[in-house]
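Novice: The sequence isn't on hand, but the structure is:
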């Protein structure tokens, strides 16, 4: 079934219900959203000449047009390529080139920069400002008929950084996103018409995936006027929207509860906070429950299995009398209803409860592979299981506890930063002989990027920090660059010459404990 059928269904049954809001103001009801998406689908197919399966990129900050563009792509039988608006121009260019996107929708401040990025791309590529007359022209005409799609047709090309240093495109099909949508209702939360989801996290990934279940439930998609996460703005919006849910990284939850307005804010309409994207410490979670009540649900997922590996439901947060209550709060919950989860050893053999190994997943919500990357697909999906790269253990009750989010990944503010991507940039500097990048614990962001650098004999180590920082700013997104520099004589290595990042992390942990 075409994902857009869920919007058509909501438009027919709940046409007068609010569908999209900008701050406190309703922009579209469900009848209007369904019609605009259908008309825009016709514009994409007929005016722009996009054939079924063509890729359409969304290089946008959170914006009301995000929802109608996503559904117009699906209505027309096209694939959406949402792109993180915080990425560096070179990273955006790589994604556009790799995906072969023929049309790029951009919010105004990004449209000008994309003019430079698009130079040299195929002539068929075009950049359209969503606040321009060109965009409005696409919304003139009659609604297009909905395209017939196969369950395994591409719907969302989810680019996620990888340990190879280049982003990989996880192919999320209509089947994958349908399974994710149904799993939300089965495992995470119920949604009634007239309730809402507040998009304070980026719609290009975390929060945007929850557009689908909330359209299926005819809930209002609230886009903050700031376009992002501003605690005071969130507190101001909540009284106007009963039954509000939001997706938040743990660092966002912490900033909300520590904001001065939290003590007096009216949060009675806050129904659900789905948190994920990084570890939530039990002490912080308990404080959040004390501040906002029993509104929390945890999810663990990856771009390759979007939001659908495990879930710690509201009941487990409420069940304080359970003898393993704190252990369950420290876990990431039980497998979603649409997947199987297995802990495996180095030979992919299943391990018994309590044993630590790699987290493997299979089910309809798992991607069929990476875009144009057969070798990476074969390695990641070997044996029919998604190999997450994360290390964890299942207890006898089926609750998964992650020992390490992954061996290398740094999670800062809920965003994944892959060290090799940063290391490859730093190694371009002529003064760098070796480098290793790891995460340094941070009380608010979870982790910050730290770089251990071995300088070449003729280089002046400490004097190079500014040059290395400028190199990063010219090549990768600002949030990925190291915030801490350590110039060392040598990196710790094992007998095979592999850098022991665990030793570097221990040094940073000891440094933090000493400071404390």
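Specialist: Looks like it arrived, so ask away. Note that the structure is predicted; figures quoted are calculated from it, not measured. Residues are numbered from 1 along each chain as shown.
Novice: hey, let's count contacts and neighbours off CA atoms from now on
Specialist: Noted.
Novice: which residues in the stretch 301-450 of the chain form strands?
Specialist: 305-312, 334-335, 339-344, 357-363, 386-394, 400-404, 410-412, 415-417, 432-442, 446-455 (DSSP state E, counting those that start in this stretch).
Novice: Going by neighbour count, list what's buried in the longest one.
Specialist: It refers to strand 432-442. Neighbour-count burial for strand 432-442, counted by 16 or more other C-alpha atoms under 10 Å, picks out 432-441.
Novice: Counting by contacts, list what it packs against.
Specialist: Here strand 432-442 touches strand 410-412, helix 419-426, strand 446-455, helix 501-515, going by 3 or more C-alpha pairs under 8 Å, 6 or more residues apart in numbering; DSSP states H and E.
Novice: Return the distance of the longest one from the chain's centre.
Specialist: Okay, so that is helix 501-515. 28 Å (C-alpha atoms, centre = their mean, to the nearest Å).
Novice: now swap in the first one and tell me
Specialist: Taking the mean C-alpha point of strand 410-412 and that of its whole chain, the gap between them comes to 12 Å (C-alpha atoms, centre = their mean).
Novice: Other residues contacting that strand?
Specialist: Applying C-alpha atoms under 8 Å, 6 or more residues apart in numbering, the contact partners of strand 410-412 are 277-278, 416-419, 438-439, 445-449.
Novice: Try it again at 10 Å.
Specialist: 249-251, 277-279, 405, 416-419, 437-442, 444-450, 479-480 (C-alpha atoms under 10 Å, 6 or more residues apart in numbering).
Novice: Below is structure B, check it against A:
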């Protein structure tokens, strides 16, 4: 990864990179980049990090505003011999402090805005690293990265089984875990498998790729490796998901392959209904992180003018990478029977992953068709958690990894997801109920069902553009479902992770004053 762009440039790759705003790492360099320019930027940044004290095996923490230069900084740290730790700048200051305390980084790369936000909570992030560097504006107690005089260009290689990158989990139920991946697990096992030019879904030289994700997440690090090894015609990076600001860039560079966070798909869904929508050339949509509800899935498939567009839904975790894939077509998604298709996760990746279902109490395997905890075996499993070795060990059992998800493994080998174990009220599937409500309430941006302990009815949360919902419409949609009266909120009133997932425990505590969960939370 340290020489990814150098090797692409040497092979003559002409991929054009289009950004919605300049990189925080190079704010004066505009919004259009070539592969050779990216190679020089990574090499120069690596030399600066080395001069700032990032040595072989040291950790370099990156905490900033969401943009693709997360991955460029990570590549630079790898090139310098260090191990990058990508932490979302959207995390709460106490959470950031806890993660940096675990990491003990030699160098922290951050922004003035992040440092100031943390100071407002009486937290000095700069004091948690030996050296603190800023991108963009200067900040007290930190050195601007651009002011560090680069030494000779460096390139340290490492063994495939040594730590390569650290990413955190979503953190929907508390402080995220810090997951360590190696070159073997995230590049050899995940990126290399994805870079194969499979018919219909592989990246082609004439493709324009759109990515709109959480750039602090390991998924984008892997995506960057794949995209720049395949040499598509163009790559478009969205850091701002406001539909009106994103629309001009997408129209100027109409994508043929789209990968975005589920929350971003929801945010941009209004563009699909415009007369000349920017998704007319899309042949492949990709979603990971979380399930996409059926109305959103159908809207995007219908927006494409391609004769046979496909939606590829992946299910996996930061620790494992993708475990299953499922493909949705326009015909299947629009046939009126798709109220819960997003929970049907498809089958395990052939020759790559194995799945089984066990009883949550005894951990004994259950027969096909019975609901229980999903466990997996995969060669792409990460190396461990930073500072939480006991927690990592507890998720292993008899050679299997516990995902913490409840689901059903059917007789045909396909998987149906029910809930996270920590969230499940038992009487119904919160996730499937959310799908059903979104089909019945097309005016809702999102529906969230929060399980509550002690036999209380689950609490539904309906997210609408203006925070209002017709009570008659709700009663019709809810029918005889065992649900409490809904809380109706706007999008910005819902606490979210850096990947756009709803922080369910935080939302439940905000609405009820009690964050108690239904499940044990032992495997979250």
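Specialist: That came through, no problem. Treat the numbers as computed from the prediction; the structure is a model and nothing was measured.
Novice: got the strands of the stretch 301-450 of the first structure as TSV, with distance to residue 103 of the first structure columns?
Specialist: Output for these, formatted as TSV (distance: least, C-alpha to C-alpha, whole Å):
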stretch	distance to residue 103 of the first structure
strand 305-312	25
strand 334-335	37
strand 339-344	34
strand 357-363	32
strand 386-394	31
strand 400-404	39
strand 410-412	31
strand 415-417	26
strand 432-442	36
strand 446-455	34
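Novice: how about the ones you listed, which one is nearest residue 116 of the first structure?
Specialist: strand 415-417 (25.3 Å; C-alpha to C-alpha).
Novice: buried set for stretch 313-328 of the first structure?
Specialist: Here stretch 313-328 of the first structure shows 313-314, 316-317, 328 as buried, counting by 16+ other C-alpha under 10 Å.
Novice: for that stretch, how far is the first residue from the last?
Specialist: 10 Å (C-alpha to C-alpha, to the nearest Å).
Novice: Relative to its centre, which residue of the second structure is most distant?
Specialist: Going by C-alpha atoms, centre = their mean, the residue of the second structure most distant from its centre is residue 472, 36.1 Å out.
Novice: secondary structure class for it?
Specialist: Secondary structure, DSSP: H, G, I helix; E, B strand; the rest coil: residue 472 of the second structure is helix.
Novice: for it, what are its contacts?
Specialist: By C-alpha under 10 Å, 6+ apart, residue 472 of the second structure lies in contact with residue 478.
Novice: And the buried residues of strand 432-442 of the first structure, which is closest to residue 94 of the first structure?
Specialist: Closest to residue 94 of the first structure out of the buried residues of strand 432-442 of the first structure is residue 437 (22.5 Å), distances taken as C-alpha to C-alpha.
Novice: can you pull the contacts of residue 345 of the second structure?
Specialist: Taking C-alpha under 10 Å, 6+ apart as the test, what residue 345 of the second structure contacts is 291, 313-316, 323-327, 407, 414-417.
Novice: quick one: which of those is nearest to residue 301 of the second structure?
Specialist: residue 327 (11.8 Å).
Novice: Spit out the contact partners of the residue nearest to the closest one when sequence neighbours are not counted.
Specialist: Distance criterion C-alpha to C-alpha, 6 or more residues apart in numbering; nearest residue to residue 327 of the second structure, sequence neighbours excluded, is residue 312 at 4.6 Å. With contact taken as C-alpha under 10 Å, 6+ apart, residue 312 of the second structure is in contact with 201, 259, 284-288, 325-329.
Novice: which SS state does residue 312 of the second structure fall under?
Specialist: strand.
Novice: Map it across to the first structure for me.
Specialist: The alignment partner of residue 312 of the second structure in the first structure, by TM-score structural alignment, is residue 297.
Novice: Going by distance to residue 131 of the first structure, which of the buried residues of strand 432-442 of the first structure wins?
Specialist: So of the buried residues of strand 432-442 of the first structure, ranked by how close each gets to residue 131 of the first structure (C-alpha to C-alpha), first place is residue 439, at 39.0 Å.
Novice: hang on, isn't residue 101 of the first structure packed against residue 121?
Specialist: Yes - taking contacts as C-alpha atoms under 10 Å, residue 101 of the first structure lies within contact range of residue 121: 9.4 Å.
Novice: More neighbours: those two, which one.
Specialist: residue 101 (22 against 15; other C-alpha atoms under 10 Å).
Novice: any idea how far residue 385 of the first structure is from that one?
Specialist: To residue 385 of the first structure, residue 101 of the first structure is 29 Å away according to C-alpha to C-alpha.
Novice: do residue 434 of the first structure as well
Specialist: From residue 434 of the first structure across to residue 385 of the first structure, the span is 35 Å (C-alpha to C-alpha).
Novice: Please flag which of the buried residues of stretch 313-328 of the first structure sit within helices.
Specialist: Among these, the residues falling in helices (DSSP state H) are 314, 316-317, 328.
Novice: can you list these in JSON lines and add distance to residue 87 of the first structure?
Specialist: Shown next, in JSON lines, are these (distance: C-alpha to C-alpha, whole Å):
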{"residue": "314", "distance to residue 87 of the first structure": "34"}
{"residue": "316", "distance to residue 87 of the first structure": "36"}
{"residue": "317", "distance to residue 87 of the first structure": "35"}
{"residue": "328", "distance to residue 87 of the first structure": "35"}
